[in-house]
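>>> Have a look; sequence and predicted model below, questions after that.
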Amino acid sequence: MIDLRLLRDNPDLVRTSQLARGAQPALVDELQDLDVTRRAAIVAADAKRAEQKAFGRTIGKASKEERPGLLEQGKALAAQVDELEAAEKAAEAALVAAHKAIPNVIADAPPGGEDDFVVLREVGRPTTFDFPVRDHAEIGELLGAIDTVRGAKVSGARFYFLRGVGAQLQLAMLNLAISRALANGFTPMIPPVLVKPETMDGTGYLGEHSSEVYHLPADDLYLVGTSEVPIAAYHSQEIIDLAAGPVRYAGWSSCFRREAGSYGKDTKGIIRVHQFDKVEMFVFCKPEDAAAEHERLVAFEEEMLGLMEIPYRVIDVAAGDLGVSAARKFDSEAWVPSQQAYRELTSTSNCTTFQARRLNIRYRDEDGKPQTAATLNGTLATTRWIVAILENHQQADGSVRIPAALQPFMGGLTELTPV
């Protein structure tokens, strides 16, 4: 949630953010009104409780003759307190609902929608070939690495098997990601992938993204679409120690997404699927350190993409394409030769204090006072990378050259050959 003090001090900033996102600025006015109503309800309830407490002392000092009448007055006063407390609770509930409806305030993100991103840099030239280009699905079939036919037979559309060198390639990539994370001060984690509603809601995934989430009603648990969710909640309701600098985790997990609304998009291969594996970086830091930490996460992602030896570009995602929690997001997109286009491989978001405020994650400032922490997340490797690796390193005979950085994790193999 956004900081209500920001809303009170600078409502126009929040309205401007809403407009840049293509969201409703009227929600800001509604939240302002409810904030005033809630504060008035608190004052009224507090005043009546104080009156009730003082009146209780009067009863204690009253004579036997006065007591019955005073007790009747006390009952009436208690009823008024109950009524005002109910109004206070209703005002609080309405405020929370309106508060959650406002996404994070953007931080320098370009305005506009999905197509209004800004290209920050391009690294490497798009790969070209002197033979007919195969897409990753065809290459994966030649290598015996990807089996979408049996994936669909067993589980339905957008499921697949990685087998043989396909499974090896994913494990190699994710193990390399963990090794790089360790080298850069991250603590590796394997988190649970089923979480409680308050965890999913706390990270901002039960609002406009709820249609993307798998829910298990019998247990009231949610399958996560990213390990960002359980790791964000790892320190919920805690005061964490940031005196020595940011706390950094790297979570390896399977991830699950319903891909609602993507009917007909990327139906071939493993670009858009319901289940995949990912190593996700997650950071808790002081708010003033968040922007610099965001740049560090992008640098870590670019280091990994460089090790994959694939051309890519980094874009500044437009406000209307940001998730609810993100104030700013950078995507790294790899060149996919069969599509003659760049496709997203990594994404890193600065969520400022938005998630931590929902999850009540704080740290102590220099004066020892609790303050809300900032959170950031970023992809270090995921299943989709196999698409870019296979297509950019394909050879005329159907074999695929393995990037040098992955070879030690592939038992020394230097290329994958058709079966």
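Thanks, I have the structure now. Numbers count the residues shown, from 1 in each chain.
>>> CA only for contacts and neighbour counts going forward, please
OK.
>>> Do a quick rundown of the helices in the stretch 201-350 of the chain.
Secondary structure of the stretch 201-350 of the chain (DSSP state H, counting those that start in this stretch): helices located at 228-233, 290-307.
>>> Dump these into a markdown table; add distance to Val283 as well.
Output for the helices of the stretch 201-350 of the chain, formatted as a markdown table (distance: least, CA to CA, whole Å):
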| stretch | distance to Val283 |
| --- | --- |
| helix 228-233 | 9 |
| helix 290-307 | 8 |
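>>> Out of the ones you listed, indicate the one that is most buried.
Mean neighbours per residue, mean count of other CA atoms under 10 Å, is largest over the helices of the stretch 201-350 of the chain for helix 228-233, with a mean of 24.
>>> second one coming, line it up with the first:
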Amino acid sequence: MIDLRALREDPGALRDSQRARGEDDGVVDRLLDLDERRRSALSSFERMRSEQKSFGKSVSKAQGEERQALLVRAKELAQQVKEAEAEADRLGAELDELLRGVPNLIEDGAPPGGEQDFVVLDTVGEPPAFDFEPKDHLELGEGLGAIDMERGAKVSGARFYYLTGVGARLQHALLNLAMEQAIEAGFVPMYPPVLVKPESMEGTGFLGAHAAEVYQLRQEDLYLVGTSEVPLAAYHMDEILDELPRRYVAWSSCFRREAGSYGKDTRGIIRVHQFDKVEMFSYCDPADAHAEHLRLLEWEREMLAKVELPYRVIDVAAGDLGASAARKYDCEAWVPTQNTYREVTSTSNCTEFQARRLAVRHRDANGKNQPVATLNGTLATTRWIVAILENHQRADGSVHVPEALRKFIGLDVLEPVKR
């Protein structure tokens, strides 16, 4: 949720942000109008309530007919106070509802535009040059006995799968490596709940434009998380933190309906309904948020180097940020059979947006309670298997195991299974 005080002081910043996102900048005037009317209604209510208290003292001192007349007026005044309070509450609720639909202000420097308007910041490593026709990750995975889409569909439906044999071992190795790196960097490890209450999901900004992608269990009024960012952001909901930064890393299963992606990436495990992910999450002083964001990006790049993948870093355009993010950097790994880069990590600086909604605060240098900044970043996920298999494949269908993964998987090479 954006800061109303900052909006009053500089409404142009939100107008510019809305335009960069491709959103309606007219919402600024609606917010300012509602805010002014709400504050005016609150002022009227406070004035009437003060008058009511003073009038009550006069009634207590009056006698006879004068007292009866004053009692009639006191009753009228009480009704007016009640109506004034109701009007202030109504305008407050209307303002709050409008505020919750407004995305975060983008950070200075974030590129404007939509999904294709990203800016490439860096390209690392050379795509492999094969002297044979490379197989895609599904053909490789089936040959290795690592991926079973057919039985996944039989048991659960489209976009579900089994990771089997070395596929399961590869995922465990990858996520263990990510957890190890994060713990060594000082993150507190967690296994969070993957079912959360509506206030947790809404507080992190996932029930707005992305609501169609979220699985809901209506009978229990719970949601399955699409990322452990949600339970990690809500972990300190309604709390005041004495020490910052606080960094957590979570290993969890994630669930996405993939609504609106019909026909996209239906082959293999690029776009699926269930996957595992290791997610970094940071609570920090808002003044340190930009620097913390760059730290998260460096930790992601460190992981990509360990699994020996060529990749690029992009500065995501404003219209593709999502409601909560003020700035987002993606790392995209090279996928040989698609002849393109595909997202494997994402790190977002959500500034104070989520913390305001979730009431997560810290004590500043003056002892005042202020919202913290929240940031998140992917450290590894099931989708990485796509890039690892394709980039490290050999002509015979075997796959080279990056050295950093070998101690976890116990293999130097993944060999095709005999059928």
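Everything's here; your move. Source: prediction; values computed, not measured.
>>> Please state their TM-score.
Scored against TM-score structural alignment, normalised by the length of the first structure, the superposed chains reach a TM-score of 0.98; 416 aligned residues with a CA RMSD of 0.8 Å.
>>> Ok, which of the helices of the stretch 201-350 of the first structure comes nearest Val317 of the first structure?
Of all those, helix 290-307 sits nearest to Val317 of the first structure, with 13.1 Å by CA to CA.
>>> so what does the closest one touch, helix or strand wise?
strand 328-336, strand 341-350, strand 374-382 (3 or more CA pairs under 8 Å, 6 or more residues apart in numbering; DSSP states H and E).
>>> and of the helices of the stretch 201-350 of the first structure, who's closest to Arg21 of the first structure?
If we rank the helices of the stretch 201-350 of the first structure by CA to CA, the stretch that ends up nearest is helix 290-307, at 19.9 Å.
>>> got a list of contacts for that closest one?
177, 281, 312, 330, 332, 346, 348-350, 352, 374-381, 403-405 (CA atoms under 8 Å, 6 or more residues apart in numbering).
>>> before we move on, the earlier item: of the helices of the stretch 201-350 of the first structure, which approaches Gly412 of the first structure most closely?
Once the helices of the stretch 201-350 of the first structure are compared by CA to CA, helix 290-307 is nearest, at 16.0 Å.
>>> how about that closest one, which residues of the second structure does it hit?
Using TM-score structural alignment, helix 290-307 of the first structure corresponds to residues 289-306 of the second structure.
>>> what's the average distance of the matching stretch to the first structure?
Mean deviation of stretch 289-306 of the second structure relative to the first structure after superposition (mean CA distance after the TM-score superposition for the first structure): 0.3 Å.
>>> where's Val307 of the second structure relative to Asn339 of the second structure, distance?
19 Å (CA to CA, to the nearest Å).
>>> Pro198 of the second structure and Arg218 touch, don't they?
No. At 10.5 Å, Pro198 of the second structure and Arg218 do not qualify as touching, with contact defined as CA atoms under 8 Å.
>>> Those two: which has the busier surroundings?
Pro198 (14 against 8; other CA atoms under 10 Å).
>>> List the residues that contact that one.
Going by CA under 8 Å, 6+ apart, the list of residues near Pro198 of the second structure reads 221-223.
>>> between Val307 and Asn339 of the second structure, which one's more packed in?
Per other CA under 10 Å, whichever of Val307 of the second structure and Asn339 has more neighbours is Val307, with 19 against 9.
>>> dump the residue contacts of the closest residue to the more buried one other than its chain neighbours.
Once flanking residues are discounted, Val307 of the second structure sits nearest to Pro402: 5.3 Å by CA to CA, 6 or more residues apart in numbering. Residues near Pro402 of the second structure by CA under 8 Å, 6+ apart: 306-308, 412.
>>> in the helix or strand harbouring Asp96 of the second structure, what counts as buried?
Using DSSP states H and E, Asp96 of the second structure sits within helix 64-100. The neighbour-count criterion (16 or more other CA atoms under 10 Å) identifies 70-71, 74, 77-78, 80-81, 84-85, 87-88, 91-92, 95, 99-100 as the buried residues of helix 64-100 of the second structure.
>>> That one against the first structure, how far on average?
Compared with the first structure after fitting, helix 64-100 of the second structure has a mean deviation of 1.3 Å; criterion: mean CA distance after the TM-score superposition for the first structure.
>>> Give me the mean deviation of the next helix or strand after that helix from the first structure.
Next along the chain after helix 64-100 of the second structure, taking DSSP H and E as the criterion, comes strand 119-124. Once fitted to the first structure, strand 119-124 of the second structure is off its aligned match by 0.4 Å on average (mean CA distance after the TM-score superposition for the first structure).
>>> quick one: contacts of the next helix or strand after strand 119-124 of the second structure?
Next along the chain after strand 119-124 of the second structure, taking DSSP H and E as the criterion, comes helix 137-143. With contact meaning CA under 8 Å, 6+ apart, helix 137-143 of the second structure is reached by 147-148, 167, 267-269, 385-387, 389-390, 393, 397-398, 416-417.
>>> Filter these down to the buried ones.
Buried residues within these, counting neighbours by 16+ other CA under 10 Å: 147-148, 167, 268-269, 385-387, 389-390, 393, 397-398, 416.
>>> of the residues you listed, closest to Arg30 of the second structure?
Of all those, Ile269 has the smallest distance to Arg30 of the second structure: 43.8 Å, by CA to CA.
>>> What is the aligned counterpart of that closest one in the first structure?
For Ile269 of the second structure, the residue aligned by TM-score structural alignment is Ile270.
>>> The nearest residue to that match once chain neighbours are set aside: neighbour count?
Nearest residue to Ile270 of the first structure, sequence neighbours excluded (CA to CA, 6+ apart): Arg384, at 6.6 Å. Residues lying near Arg384 of the first structure (other CA under 10 Å) number 21.
>>> go on, Phe129 of the first structure?
Count around Phe129 of the first structure with other CA under 10 Å applied: 12.
>>> Relative to Ala388 of the first structure, how far out is it?
15 Å.
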